[in-house]
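Undergrad: Here is my input, please return the structure:
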Amino acid sequence: MTAVSQLRRLEIGVSDQFSLVPSTNLRAAAKDAFAVEFGRFLDQADGVAQPEKLFDLVCAFALKFDCPWIAYSYLTGNQRFLKPVKCDPVAMLNYPDEWQERYFEMGYDKIDPIIKTSRKRAGTFRWSEVYNDASTTEDERRVFDEAATFGLRSGISIPLHRPDGSFAVVSFAQVYDQDFRNIAVTYLELVALYFHLRIAEFVLSSCAKGPFGLSPREKECISWVARGKTSWEIGKILDISDNTVNFHIKNVMRKLDVASRTVAAIKAVNNGIIEL
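TA: Take a look at the predicted model:
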């Protein structure tokens, strides 16, 4: 059974479930509208062959629930913090660049309460639940507090566990300080599961081609490094800040397991990741 057929069966089940719950005409109309949008998403996504394009479709669907920010990350069973691993799409996200830079600069990847909770939970959880949980430390709450200053004021995270102990986390964030409606959570869960199933297909294909999984932007940055350009020069060429360039180059260094940008560029060339 394909990922599309699996999700369509889930969609029917969700629609049947909601049909048993008394609701106002407005809620019924909203439910029908979201069901139509979900079906349209499946039709559009079925023929997509690139992870980035599929991610764009997920982002467009999430906007219908007022969620402009999305993150997908994958961790192995023995990882204690968010660190990319070989043969994985690693992190695909559209969080503000400034927040991403701050996140790694402060070492929040090592204490992220979303990762900690996802390791233990099997179901979707609201960030507010984790923030108000007695076991959450002040340092962990600071991650949420700082995220809010960058526009990620409320959110949900969906852990997707595998039998080998590895798991993915899909997070959706709003700019509003309010909890998600149940119908929104349900449809975002379906989209997250579909996205994860499709990404697994891409991973198998990318592993056959090479283990490093650099994003298009990361390849652009390291390609210019290999041509002798500074971060400032690369930023001007790509029309991004030099801080953002440094962020992508650090990701490349981490994925290629090297200690310098020069060595990263050499390794990228030698492994056929980029061409000069």
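Undergrad: hey, let's count contacts and neighbours off CA atoms from now on
TA: Will do.
Undergrad: how far away is residue 141 from residue 54?
TA: Here the criterion is Cα to Cα, to the nearest Å. By it, residue 141 lies 32 Å from residue 54.
Undergrad: same question, residue 83
TA: Going from residue 83 to residue 54 by Cα to Cα gives 23 Å.
Undergrad: same deal with residue 7?
TA: 15 Å.
Undergrad: Spatially nearest residue to residue 70 (excluding sequence neighbours)?
TA: residue 172 (4.7 Å; Cα to Cα, 6 or more residues apart in numbering).
Undergrad: Checking the one you found next. Helix, strand or coil?
TA: Counting by DSSP: H, G, I helix; E, B strand; the rest coil, the backbone at residue 172 sits in strand.
Undergrad: burial measure for it, as a count.
TA: Residue 172 has 29 neighbouring residues, counting by other Cα atoms under 10 Å.
Undergrad: surely it meets residue 159?
TA: No - the criterion here is Cα atoms under 8 Å, and residue 172 misses it with residue 159 at 11.9 Å.
Undergrad: Helix or strand next in line after the helix or strand hosting residue 248, which one?
TA: In the assignment (DSSP states H and E), residue 248 maps to helix 242-256. The C-terminal neighbour of helix 242-256 among helices and strands, as given by DSSP H and E, is helix 261-270.
Undergrad: Now show me the structure for the sequence below, then we'll compare the two:
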Amino acid sequence: MANQDMAAAERVEGLITDVKGFKTQFDVFRFMKRVTELYGARAFMVLNMPGATAQELGSSSIITNWPSDLLTEFDQISLLSGSPVLAHLRRSSIPLRFDIDDVALQRDSKSGEVSKALFTRFRMNRGSYFPVHDATGARGAVSFIGDREPFNALEMMELAYIATHVFNRLAEIREMDSRNSDMLTERELDCLNWTAAGKTSVEIAEILTLSEHTINHYLNRATKKLDAVNRTQAVAKALRLGLIK
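TA: Coordinates of the predicted model:
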């Protein structure tokens, strides 16, 4: 048993070391997929705590690999409203193990049956949520869901430790992105906006009455400031940060 505990501790410490080195949200996404598979779950979600009037889970999600159809249906039939899981997360900082059968019983009969059928269809009928917060006190949660047996006490402790580090690192990455975005010039933002609209460098040059070389210079500089690997990622990051629309 001691050897198993030591191996588990070393494995988790290795995972945490990985987290500390991540530079982008996509790094964290890939890591969370790996952790999800490692612990025998099917899907994960990292989310900000939905506000009191929130109607959609999707708008609070930071990163997730939930099946898109599941998340869409969840929001379309307003299952966030009256969610027993969300109620627990709002009033407690204690990790939650749940089974969809038990959750359904805590809802009204109609939404209970609908939620049970929905999650069972995607084989995501049990899992755990881990309440977390960042350095500013902003609250959130990390979940792992699937159809395996409930996580045991050791797995819950390991996943809670991982969840805390993941949420904190995502907050740090957002802060780094925000600092970089503050340095974007008006011209760089213009170029990103037009790129997001599907315009080529040649077309943007005509619109802004600048040379194609100058447009490429602005886009390359914006890409570097946003710590993106290419223009597509730079546009995606700028959209996520609300810098362009």
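Undergrad: Next, the TM-score between them, please.
TA: TM-score for the superposed chains, counting by TM-score structural alignment, normalised by the length of structure 2: 0.64, backed by 194 aligned residues with a Cα RMSD of 3.6 Å.
Undergrad: follow-up on the earlier one: tell me the counterpart of the residue nearest to residue 70 of structure 1 in structure 2.
TA: Correspondence of residue 172 of structure 1 to structure 2, assessed by TM-score structural alignment: residue 144.
Undergrad: got the contact list for the aligned partner of residue 25 of structure 2 in structure 1?
TA: Superposed on structure 1 with TM-score structural alignment, residue 25 of structure 2 falls opposite residue 51. Taking Cα atoms under 8 Å, 6 or more residues apart in numbering, we find residue 51 of structure 1 in contact with 199, 202.
Undergrad: Residue 93 of structure 2 too?
TA: Each residue near residue 93 of structure 2 by Cα under 8 Å, 6+ apart is listed here: 130-132.
Undergrad: which other residues reach stretch 103-115 of structure 2?
TA: 74, 79, 82-85, 100, 116.
Undergrad: what do we get in structure 2 for residue 186 of structure 1?
TA: Under the alignment (TM-score structural alignment), residue 186 of structure 1 pairs with residue 157 of structure 2.
Undergrad: what's the distance between that match and residue 60 of structure 2?
TA: For residue 157 of structure 2, the distance to residue 60 of structure 2 - Cα to Cα - is 25 Å.
Undergrad: rewinding a little: among the contacts of stretch 103-115 of structure 2, which are located in helices?
TA: 74, 84-85, 100, 116 (DSSP state H).
Undergrad: got CSV for those residues, with distance to residue 123 of structure 2 and neighbour count too?
TA: Output for these, formatted as CSV (distance: Cα to Cα, whole Å; neighbours: other Cα atoms under 10 Å):
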residue, distance to residue 123 of structure 2, neighbour count
74, 15, 19
84, 19, 18
85, 18, 16
100, 10, 20
116, 10, 19
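Undergrad: Going by distance to residue 164 of structure 2, which of those wins?
TA: Among these, residue 85 lies closest to residue 164 of structure 2 (Cα to Cα), at 18.6 Å.
Undergrad: Enumerate every residue touching that closest one.
TA: Here residue 85 of structure 2 is in contact with 96, 103 (Cα under 8 Å, 6+ apart).
Undergrad: Structure 1: which residue goes with that one?
TA: Checking with TM-score structural alignment, residue 85 of structure 2 has residue 114 as its match.
Undergrad: gap between its match and residue 136 of structure 1?
TA: Taken as Cα to Cα, the span from residue 114 of structure 1 to residue 136 of structure 1 is 10 Å.
Undergrad: Ok, residue 80 of structure 1 next?
TA: Counting by Cα to Cα, the gap from residue 80 of structure 1 to residue 136 of structure 1 is 16 Å.
Undergrad: try residue 99 of structure 1
TA: For residue 99 of structure 1 relative to residue 136 of structure 1 (Cα to Cα), the value is 21 Å.
Undergrad: can you check residue 30 of structure 1 too?
TA: 35 Å.
Undergrad: again, but for residue 100 of structure 1
TA: On the measure of Cα to Cα, residue 100 of structure 1 and residue 136 of structure 1 end up 22 Å apart.
Undergrad: mean shift between the longest helix belonging to structure 1 and structure 2?
TA: The longest helix of structure 1 (DSSP H) is helix 182-209. With mean Cα distance after the TM-score superposition for structure 1, helix 182-209 of structure 1 departs from structure 2 by a mean of 1.4 Å once superposed.
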